[in-house]
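Q: Give me a model of this one.
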Amino acid sequence: MTSQTTTQQNYIHTLLKTHFGFDSFRPNQQEIIENVLTGNNTLAIMPTGGGKSLCFQLPALAFEGTTIVISPLIALMKDQVDALNANGINAAYYNSSQLPEVQEAVLNNLTTSQLKLLYVAPESVWNLVHYFQDIEISLIAIDEAHCISAWGHDFRPAYTQLNRLQKEFPGTPIIALTATADRATQDDIVIQLGMDGAQRYVSSFDRPNLYLDVRPGQQRMQQILQFLKEKEEQSGIIYCLSRKSTQSVAEKLIAKGFKAEAYHAGIEAEERSRIQDDFINDRTPIIVATIAFGMGIDKSNVRWVIHYNMPKNIEGYYQEIGRSGRDGLPAQGLMFYSFADVIMLRKFAEGTPTEAFQLAKLDRMQQFAEALSCRRKALLNYFGEHKTQDCGNCDICKSPPQYIDGTVIAQKICSAVARLQEQEAMGMVIDVLRGSQNAQVFEKGYQKLKTFGTAREIPWKDLQQYVIQLLNQGVLEIWFHEKGRLVLTPTAKEILFDGKKVQLADLIQPVIDVVKKKATSKKRKDIFEKLRALRTKLASEAGVPAYVIFSDASLQDMEQKLPRSISDFAKISGVGRAKLEKYADVFLQVIAKHLDAVENKVATHERSFQLLLEGHSVTEISEKRGIAENTVYSHFLKLYEQGHKIDLFQFITSEEISTVQKAKIALQNPDSLKSYFEYLNEETPYWKIKYGLVLAQK
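A: Predicted structure coming up:
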């Protein structure tokens, strides 16, 4: 490692702590940032909550000039700008929702080089190009980059114009970021943006803090009501396929005493904005919404997501459940599944330009819902992250079906895929294995393959289920962008050549016990609630969401570490320089009072004495405990009068004692301390008068 590399790494770590309050990077963040800082184009695939934003926000601080961030939603822009400003970073957004005078102020700050980051929608970027030409653009970040691809799940036409950026700013590095992109979508993003040679970074899609649960769709409302009884005031989202369902579900929840609101595109824009703000600011804990809700909202303390209906593809499902547990604390994703959902979703796809592609992905979503093996393994394998170990944190792992030794079946299936040169889709693979006498098989000469008819004893539907299990276990992959052909993974090759054993769910046995174990929720301690109440108060005063002040993860870190000084508070996760200056004092006071009342279980005057013995000054004790210095001095006097060995002479001189004694004589033994205070020209504090009167008798 060169000295230059070491210096750069030290610098970016300093920026990380100073501006964002973190001591270390999450997986892949440092590598991505270093690649951006070298001026290279970058494609970053990182899961929701994995820290994508930092990958362009930190380089923006390191570079001279302004970073342009292209972002698809106003809510996303405002949320990130609020968070950046809270961290002492100059950032703004520009979009059509702003008043002309606000837009003018933003552009003035831009052209006078006062902004480190400017957020703009893809539809607006070309209206501002002439402004960009007059300033130094250090970096272009394209967030939610999957929107540029027809293979992506949220295709947005305005994104297709972004390929002009390379021509307009040929020397400026571009970073494209998304949470959900399979292999086909990744390739398409690079091609569409003209980012040839871009370095790709694909982070783990694993979110181990999320409990994954899929249940039959019968009696959904009863199951939801039972689920929510255990969630108290936790924030969560319920996704429905139709506007009518959002209204119906919300009304039923309200009737049962829950604070909930519906959200969909049919509601007036102003009202939608109000509903979203109430959710972000913890005034409304439950939102029942269509999938339009939540994209880009960096609300870190969403504890659960429910899918009232099955999503249309795994990318959407993964993105939506990823809106919970972004702070790394335990969260749950619950999905209901029924065949009626499949029928409805198939109708939505019919007649669209990408109908075949959408239907193939819908089939894969249905296969995930019907999975008989670890759900997390199936989810990760879908995105090309091959895991062989079960997660232990999903409904299948908690209540597994009966398994059989499926090694021979798996070998036959993998062998067929290999002999078909990995060029055929699932239906043809099954036909070959069963020795089907259809025209397509004979036209291609597949009846001559050694694997033809080797699994004819297994019914077609059962063999299909075994293939699906192998897909979910990461033994096979479907390449949707290449006519849905099945391909082998490294695990498949271990099964074929290295004797790796495979377990498959026995299709004859009962599959899954639908009775779910009740999730146990850790009861929050008093201190967490006190910290959360303070956070809510500060957020209300600042007009920002609560998590902009501190995330739940930061509050939990405070709860665990119970910092007692400014230096201790600086070590809390998420505390950077700006937040240390703004919030340390008030949070330390709450923690100090809690320590007095709950944790230490000692008298308040004894707590002050403990801190004195630890070497703290009276001023420090006052700040730590959130009490007046006069009160601290009275604690010491009380202990002295109770016979404790405490040296009060360290706080008052013999001359000051003499002055108080002379005042006593002159005033002829007055009963009121106020008389002493006034006689001494209001220059001697009350506590010192008390000390002088007591010590004069010694």
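Q: can we go C-alpha only for contacts and neighbour counts from here?
A: Fine.
Q: In stretch 25-42, which residues are buried?
A: Of the residues in stretch 25-42, 28, 29, 30, 32, 33, 34, 35, 36, 37, 40, 41, 42 count as buried by neighbour count, 16 or more other Cα atoms under 10 Å.
Q: could I get the residues you listed as a markdown table with secondary structure and distance to residue 66?
A: Output for the buried residues of stretch 25-42, formatted as a markdown table (DSSP: H, G, I helix; E, B strand; the rest coil; distance: Cα to Cα, whole Å):
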| residue | secondary structure | distance to residue 66 |
| --- | --- | --- |
| 28 | coil | 24 |
| 29 | helix | 20 |
| 30 | helix | 21 |
| 32 | helix | 19 |
| 33 | helix | 16 |
| 34 | helix | 18 |
| 35 | helix | 18 |
| 36 | helix | 14 |
| 37 | helix | 14 |
| 40 | coil | 17 |
| 41 | coil | 17 |
| 42 | strand | 18 |
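Q: Please give the structure of this sequence too, so both can be compared:
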Amino acid sequence: MEIEKSLYDNLQEFFGFDTFKGDQEAIITNILNKKDTFVIMPTGGGKSICYQLPALMSEGTAIVISPLIALMKNQVDQLRAFGGRESIAHFLNSSLTKGEITKVKADVSSGKTKLLYVAPESLTKEDNVAFLQTVNISFVAVDEAHCISEWGHDFRPEYRKIRTIINEVGDNIPIIALTATATPKVQSDIRKNLQMTDATLFKSSFNRSNLYYEVRPKKNVVKEIVKFIKNNPGKTGIIYCLSRKKVEEIAEILNINGIKALPYHAGLDAKTRAETQDKFLMEDVQVIVATIAFGMGIDKPDVRYVIHHDIPKSMEGYYQETGRAGRDGGEGHCLAFYSKKDVDKLLKFMKDKPVSEREIGTQILKEVVDYSESSVCRRKQILHYFGEKFDETGCNNMCDNCRSSKTYFDAQEDLIKLLTFIKEEGDKFDDQHIMNVFMGQNNQPISAYKHDEHKFFGSGKDKGYNYWNSLILQAELSDFVKKDIDHYGLLMLTDEGRKYLENPYNIKYILNREMEAGDEEDGDEPSQGSGTLDVNLLKMLKDLRKKVAKQKSLPPFVIFQDPSLDEMCIHYPITMEELKRIHGVGAGKALKFGAPFLELIKKYVEENNIERAQDFVVKGTANKSALKVSIIQNIDRKIALDDIAHAKGISYEELLKEVESIVNSGTKLNINYFIDEMIDKVRQDEVYDYFREAEDDSIDKALQELGEEDYTYEDIQLMRIKFISEFGN
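A: From the prediction side, this is the model:
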């Protein structure tokens, strides 16, 4: 066969490979035969060769539509390297100058260019449409085709216009649509919208057997991340966060803790982003901390872990992002941190969206919640989501749920009730409604359908939400029920479910583990509050603080505050450097008061054979250091505190907290110029005398003692700042 021979010759010549992977050969042959082609192939499966090779072998220019400028650049560079000449591939997008656009169009017109990458926004421009009408187009490749669907994880309205533009450009142009993630619903949307209902479908398995999936409750998340990375020395990874602010913050913390990391998000200029990608590819940095925009088209085969600091918005997003790990078939650890607070935050973001968009977004997010909270094999859940059957024994313990001990329950009786309810009441209700029926939770929809009078109403009240959630999720995984594609979330009885009702049998399901309260936010000092507090040491440190306070004629809280002592009893600092890292200590206080405390802790550690996990004392981020420096400079210039707050866009209360934190860490600040304006001398002296004798620094106690009619909370706070600054620092 001529086509076959030239296929392999070209594969060897352009890409240096001897064999095709998976369906690549059949896909390429289909395109070369001018047939519409639909490719669903997971990340790392070799999607790009599916359109690059036929483009290089066909007459004319192939148009590749892609939403990602980084991916375009990456692929164009690779093709130029393979093809040996610059004109072989070009991209057309908003990053080009007028001169560069003219050069691209000249190369395409002269037939030198085999692949032209176009952003969907550029495709819709009139002059580009007019230009493409003059070009001999071999076929159009629509990459990231899931962007067409509102049910996809990355919907882009411009993608909806692609078919119209292709029709304007020419007749009978073959199309290849490619995506790494598509649920049955999204597949159907892509076919309809691109008018390619007769396209040949090539769908690879979504199973990535080398990836290990794990979800942890979001507690001490920064400490957990630092610990994980330090336990994986020399390996590269990606950390995904939902906000740019969090990306910057985490990258900074990692660097402070000796881990080479760089931030990556859309707020950085193109040059910085390109340099960051290059540094990651060249292994000059170990970790990229990114928003979801990163990684698309970054072909680094040996990413060893992908960490989700925040739970992703969709299973497609999660699958695609975890798919960056282990693309060479080697180790890939996918770790996600889950917290109800993150889910609430994402739901809040959706509040302002149109109703239909909000409903879709909520349903998509619910899938992520179910996945995170479930105790069933993670791999089975992921593959089921993408319409693929999987037996969990094939997971080979490559997920945390398969490695954990499980609690099973007999599901037969309640499963029959569940399926009977759906059969009798019709496919009109989502899982939440059905759970409310069984748990006897009455609300407007329940009473509207008279379900508060149903024979099953309240019959499973004693079993609780977690039980019913586990049952419904696994009834779905067993294919007894499915979610209605067009009315997402409504449960339908399947043929399997009907068969089970006719011929029920004993069945055991797994009870979801109650997720620990993974809602602890990272503070600015992530090391605080982690580990176990050593109460014996705490008592000794408090006695020492009292003694030092007596010697210096100061109240104990001026030496070190309680949270600082607590943290010393978790991390056992024994050097001046380690002490400075303790929350609320800082260089000034460490040098002034630290020596006897370090001596006591060192002796205590030796006598009690304590192993100090010093690697994992996570140094706090300096993410507020710029603000703090600016506040100190403004106070030195004697600018009123309320004016500083206004200029910094924070409230007066927040500013006082910042000033207090600066002073508590041992920096001396003179705010007399402001206090003298606010509080008369007599009252200043009265508060000063109070703090000189006080056992602790509680403002509430001071107000009780001094009289709330004479002082405000902020008056006392200002005087406490002055007192600690003058006496403690």
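Q: and of the buried residues of stretch 25-42 of the first structure, the nearest to residue 535 of the first structure?
A: Checking the buried residues of stretch 25-42 of the first structure against residue 535 of the first structure by Cα to Cα gives residue 29 as the nearest, at 28.1 Å.
Q: residues contacting the aligned partner of that closest one in the second structure?
A: Counting by TM-score structural alignment, residue 29 of the first structure lines up with residue 24 in the second structure. Shown in contact with residue 24 of the second structure (Cα atoms under 8 Å, 6 or more residues apart in numbering): 46, 47, 49, 50.
Q: just checking, residue 504 of the first structure touches residue 401?
A: No: between residue 504 of the first structure and residue 401 there is no contact under Cα atoms under 8 Å: 9.5 Å.
Q: What ranges does the stretch 51-200 of the first structure have for its helices?
A: Ranges of helices within the stretch 51-200 of the first structure are 54-62, 74-86, 100-111, 129-132, 165-168, 183-192, based on DSSP state H, counting those that start in this stretch.
Q: Please identify which of these is closest to residue 246 of the first structure.
A: Going by Cα to Cα, the one of the helices of the stretch 51-200 of the first structure nearest residue 246 of the first structure is helix 74-86, 20.6 Å.
Q: how about the closest one: buried residues?
A: For helix 74-86 of the first structure, using 16+ other Cα under 10 Å, the buried residues are 74, 75, 76, 77, 78, 79, 80, 81, 82, 83, 84, 86.
Q: Which residue of the second structure is paired with the last one in the alignment?
A: Here residue 86 of the first structure is matched to residue 81 in the second structure, going by TM-score structural alignment.
Q: cool, and the second one?
A: Taking TM-score structural alignment for the superposition, residue 75 of the first structure sits opposite residue 70 in the second structure.
Q: In contact with the closest residue to its match other than its chain neighbours, which residues?
A: Computed as Cα to Cα, 6 or more residues apart in numbering, the closest residue to residue 70 of the second structure that is not its neighbour in sequence is residue 297, at 6.7 Å. Residues counted as contacts of residue 297 of the second structure (Cα under 8 Å, 6+ apart) are 68, 70, 71, 72, 74, 75.
Q: Export those as CSV, with columns for distance to residue 563 of the second structure.
A: As requested, the contacts of residue 297 of the second structure are arranged in CSV below (distance: Cα to Cα, whole Å):
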residue, distance to residue 563 of the second structure
68, 47
70, 46
71, 48
72, 51
74, 50
75, 53
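Q: the strands in the stretch 151-300 of the first structure, which residues?
A: Secondary structure of the stretch 151-300 of the first structure (DSSP state E, counting those that start in this stretch): strands located at 174-178, 199-202, 210-216, 235-239, 260-263, 286-289.
Q: Format the ones you listed as TSV; extra columns: mean neighbour count and distance to residue 151 of the first structure.
A: Output for the strands of the stretch 151-300 of the first structure, formatted as TSV (neighbours: other Cα atoms under 10 Å; distance: least, Cα to Cα, whole Å):
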stretch	mean neighbour count	distance to residue 151 of the first structure
strand 174-178	25	13
strand 199-202	16	18
strand 210-216	20	26
strand 235-239	26	23
strand 260-263	24	27
strand 286-289	27	25
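Q: Out of the ones you listed, the one nearest residue 457 of the first structure is which?
A: Among those, the nearest to residue 457 of the first structure by Cα to Cα is strand 210-216 (30.4 Å).
Q: what's the mean distance for that closest one versus the second structure?
A: Aligned to the second structure and superposed, strand 210-216 of the first structure gives a mean residue distance of 0.8 Å (mean Cα distance after the TM-score superposition for the first structure).
Q: now for that strand, which elements pack on it?
A: strand 331-337, helix 395-398 (3 or more Cα pairs under 8 Å, 6 or more residues apart in numbering; DSSP states H and E).
Q: So which bit of the second structure is it matched to?
A: With TM-score structural alignment as the criterion, strand 210-216 of the first structure aligns to 211-217.
Q: can you list contacts of the matching stretch?
A: 325-326, 331-339, 372, 378-379, 398-401, 515-519.
Q: Any chance of a ChimeraX selection covering the buried ones in these?
A: This is how ChimeraX selects the buried members of the contacts of stretch 211-217 of the second structure, with burial counted by 16+ other Cα under 10 Å:
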select :325,326,331,332,333,334,335,336,337,338,339,372,378,379,398,399,400,401,515,518,519
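Q: quick one: whatever helix or strand residue 583 of the first structure lives in to helix 74-86, angle?
A: Using DSSP states H and E, residue 583 of the first structure sits in helix 577-594. Interaxial angle, helix 577-594 of the first structure versus helix 74-86 (axes from the mean of the first three to the mean of the last three Cα atoms, to 10 degrees): 80 degrees.
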